[in-house]
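>>> Predicted coordinates and the sequence they were generated for:
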Amino acid sequence: MFSFFRKKPPATPAPAPVATPAPASPTVVVPPALAPVPPPPPAAAPAPPPAVGGGLIGSALVAPLEIPVAPPVAPERQSWMDRLSVGLRKTGSNISQVFTGAQIDDALYEELETALLLADTGVPATEFLLNAVKQKVAATGATRPVQAKNILVDALTQLLRPLERPLTIGEHQPTVIMVAGVNGAGKTTSIGKLTKHLADAGETVLLAAADTFRAAAKEQLAVWADRNKVEIVSQEGGDPAAVSFDAVSAGKARKKDVVIVDTAGRLPTQQHLMEELRKIRRVVTKADASAPHEVLLVIDGNTGQNALQQVKAFDAVLGLTGLIVTKLDGTAKGGMLAAIAQEKPVPVYFIGVGERLEDLETFSAREFALALLA
């Protein structure tokens, strides 16, 4: 279930309701002699027995415990949750082991701090989570480690919540999405998966092969275009900015819903290449004054704390609007999402835990926290 679309069609005013007078009820007059005698009042009902689960302590009635029922999870989303839990096992197992003891004590907190740091959560986020757990344990009087684990799930959800935001499609035509990332992060593959989901949802997509820096990048994107039956704009040895301009112009002329610009992968330390990214952004704006509408960075979950540095560097050049985090199934450093949330909260639109199409999904803070500490 890949329900990230939030189309906003133009609002049409609802017609004013027309008031219709209710039909008059006929009046029936009953002669006093024939008026029915009202029945006697019913006897008082006996007091109901105590609810199941309740009981008496001394002379006070104990009310039954009301356990809220969680809303049912769609089968598709549950399948994704299962894959996410398996994918995050390398990261989560080290943290979950902290809560296998018999009591909550200073040793547990020390182990938890170490486990969070090893997961590349970062010092600021680790301090936030540790303090949140300690305060809630003290406030609730929790004594069992499993209670502390549940408190950590809530604290992590709270920390990650600002990253949870849907990608909006439909406010502009076309919606221009510019995608960047370092080589090997899974940028072009993520574009292909995103294109597939968009096409399956009925969106018309145009791809721009502006990654002229990497060998075979254009061919790889062309395979995705052919597989998804979408159009692609490319040039043999063309300038990336020129390819981007042509693609956005073509998207407007052909009334496409989405134009995705695949830019060249580069390290943030390669200043001349980062300047080329800035140039692509300027040229895209010349083709459409409101574009790009989304600037996404694809980051590899294996990079850990380095991912935070990438987010800061690319945001300084491009002004990021969202992230795609890939390869979370192959890393023990999945805590870096907490570091991003604490220090540079750029929304995470999608996360990936494998190579298959269904292994890329929309991000949910609660699902991630539950899967990490399953």
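Ah, there it is. Residues are numbered from 1 along each chain as shown.
>>> can we go C-alpha only for contacts and neighbour counts from here?
Fine.
>>> For the stretch 251-374 of the chain, just list every one of the helices.
For the stretch 251-374 of the chain, the helices defined by DSSP state H, counting those that start in this stretch occupy 271-287, 305-318, 336-343, 365-372.
>>> closest to residue 136 out of these?
helix 365-372 (17.1 Å; C-alpha to C-alpha).
>>> How far off centre is the closest one?
What separates the centre of helix 365-372 from the centre of its chain is 10 Å, taken as C-alpha atoms, centre = their mean, to the nearest Å.
>>> follow-up on the earlier one: right, so the helices of the stretch 251-374 of the chain: which one is the most enclosed?
Burial of the helices of the stretch 251-374 of the chain is given as mean neighbour count (mean count of other C-alpha atoms under 10 Å); helix 336-343 ranks first at a mean of 23.
>>> putting a second one here so we can go through both:
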Amino acid sequence: MGFFERLKDGLSKTRQRFTERVESALFRRKIDAQVYEELEDALLAADMGVATSQYLLERIEKEARKQKLSTADQLIPVLRQLIVDILHENPTAMNMVDTGLTIVLLVGVNGVGKTTTIGKMAHYYRSQGKKVMLAAGDTFRAAAIEQLVVWGERAGVEVIRQTTGSDAAAVIYDAIAAARSRKVDILFCDTAGRLQNKTHLMAELEKIYRVITREIPDAPHEVLLVLDATTGQNAIVQAKLFKEIAHVSGIVLTKLDGTAKGGVIIAINQELGIPVKWIGIGEQKDDLQPFSADEFAKALFPNETLSSSEESMDDK
């Protein structure tokens, strides 16, 4: 089974709660106030949040008037295109340097799958012929170091680590030196995820940034925030917090296969302006893949035909 089919399966819970509910509410009905109320309920049920739901409703009503739509089922392709437009607003491609070392920092609270994500990314880029190294920068938890070592062995990549309680910035410094000497292409750096003491975490991340930029001025090239899709709107809260304390450039959304709250992807893009760059739909090494807005929309609305992704609603 290809990744798209797995994505379609993984989004089945979200699709059942959202898309099927939307299609049921809008099927061959005259457009009226009740239609928009039921559509809003469907958007909120998929964890798109109040702000994003209101934004979509306003745009849908505008398009319905502009296109002189008469029946509610005509709103479905409008909604789908608006979602695609939102997901295309922010670039999803990874920022990788053409030559030399690319440094990717991963941040996020404990329990979201951060360490597992790093291991899967290592496997992904190793399968593309890249030389990869991992840095065990979450020195707060011994389990995080041990788990990263296990994933490093699975992916066939070296892990730079120190003992629990060591200075995280020192681990990253050693990893950069080792990566340079071994001609590594990509260095993935794990970090601690405790938000109970935000001040401490901020100070630790700032120190890591100083070390990285001193060694490689234009790095880190990506700061990826790992979020658990099953937490729904709480993922938005976490994203806002990390946006304040870290230079987040992209989102990794894990556990999409276990939730009906996949609509949070749209809310993250629309409310925070941070692109989702990777999605996880399972436990296997290949179940983490780069995010595609068009494939996501196709999996969410399997019965709709999408116009060109470049043809946004503003162009019509």
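Now that the structure is in, tell me what you want to look at. None of these values were measured; they are calculated from a predicted model.
>>> Overlay the chains and give the TM-score.
Between these two chains, after superposing, the TM-score reads 0.88 (TM-score structural alignment, normalised by the length of structure 2); 297 aligned residues with a C-alpha RMSD of 1.8 Å.
>>> so which of the helices of the stretch 251-374 of structure 1 comes closest to residue 153 of structure 1?
helix 365-372 (5.5 Å).
>>> Onto which residues of structure 2 does that closest one map?
Aligned by TM-score structural alignment, helix 365-372 of structure 1 falls on residues 293-300 of structure 2.
>>> what's next to the matching stretch, contact-wise?
4, 7-8, 11, 14-15, 19, 80, 83-84, 87-88, 304, 306, 309 (C-alpha atoms under 8 Å, 6 or more residues apart in numbering).
>>> ok, now how distant is the alignment partner in structure 2 of residue 179 of structure 1 from residue 64 of structure 2?
Under the alignment (TM-score structural alignment), residue 179 of structure 1 pairs with residue 106 of structure 2. Separation of residue 106 of structure 2 from residue 64 of structure 2 (C-alpha to C-alpha, to the nearest Å) stands at 42 Å.
>>> got it, and residue 179 of structure 2?
55 Å.
>>> Look at those two and report which has more neighbours.
Taking neighbours as other C-alpha atoms under 10 Å, residue 179 of structure 2 and residue 64 compare with residue 179 leading, 25 against 18.
>>> so what's that one up against?
Residues in contact with residue 179 of structure 2 (C-alpha under 8 Å, 6+ apart) are 101, 133, 185, 187.
>>> Can you convert these into TSV and add a column each for neighbour count and distance to residue 241 of structure 2?
Output for these, formatted as TSV (neighbours: other C-alpha atoms under 10 Å; distance: C-alpha to C-alpha, whole Å):
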residue	neighbour count	distance to residue 241 of structure 2
101	22	29
133	25	28
185	22	30
187	25	25
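>>> For the residues you listed, work out which two are farthest apart.
Every pair of those checked by C-alpha to C-alpha; the farthest is 101 and 133, at 10.4 Å.
>>> list residues touching both of these two?
179, 184, 186, 187.
>>> give me every residue that touches residue 257 of structure 1.
By C-alpha under 8 Å, 6+ apart, the neighbours of residue 257 of structure 1 are 169, 170, 172, 173, 174, 175, 203, 204, 205, 251.
>>> Please pick the buried ones from the residues you listed.
169, 174, 175, 203, 204, 205, 251 (16 or more other C-alpha atoms under 10 Å).
>>> The last one matches what in structure 2?
This means residue 251 of structure 1. In structure 2, residue 251 of structure 1 lands on residue 179 (TM-score structural alignment).
>>> Thank you, goodbye.
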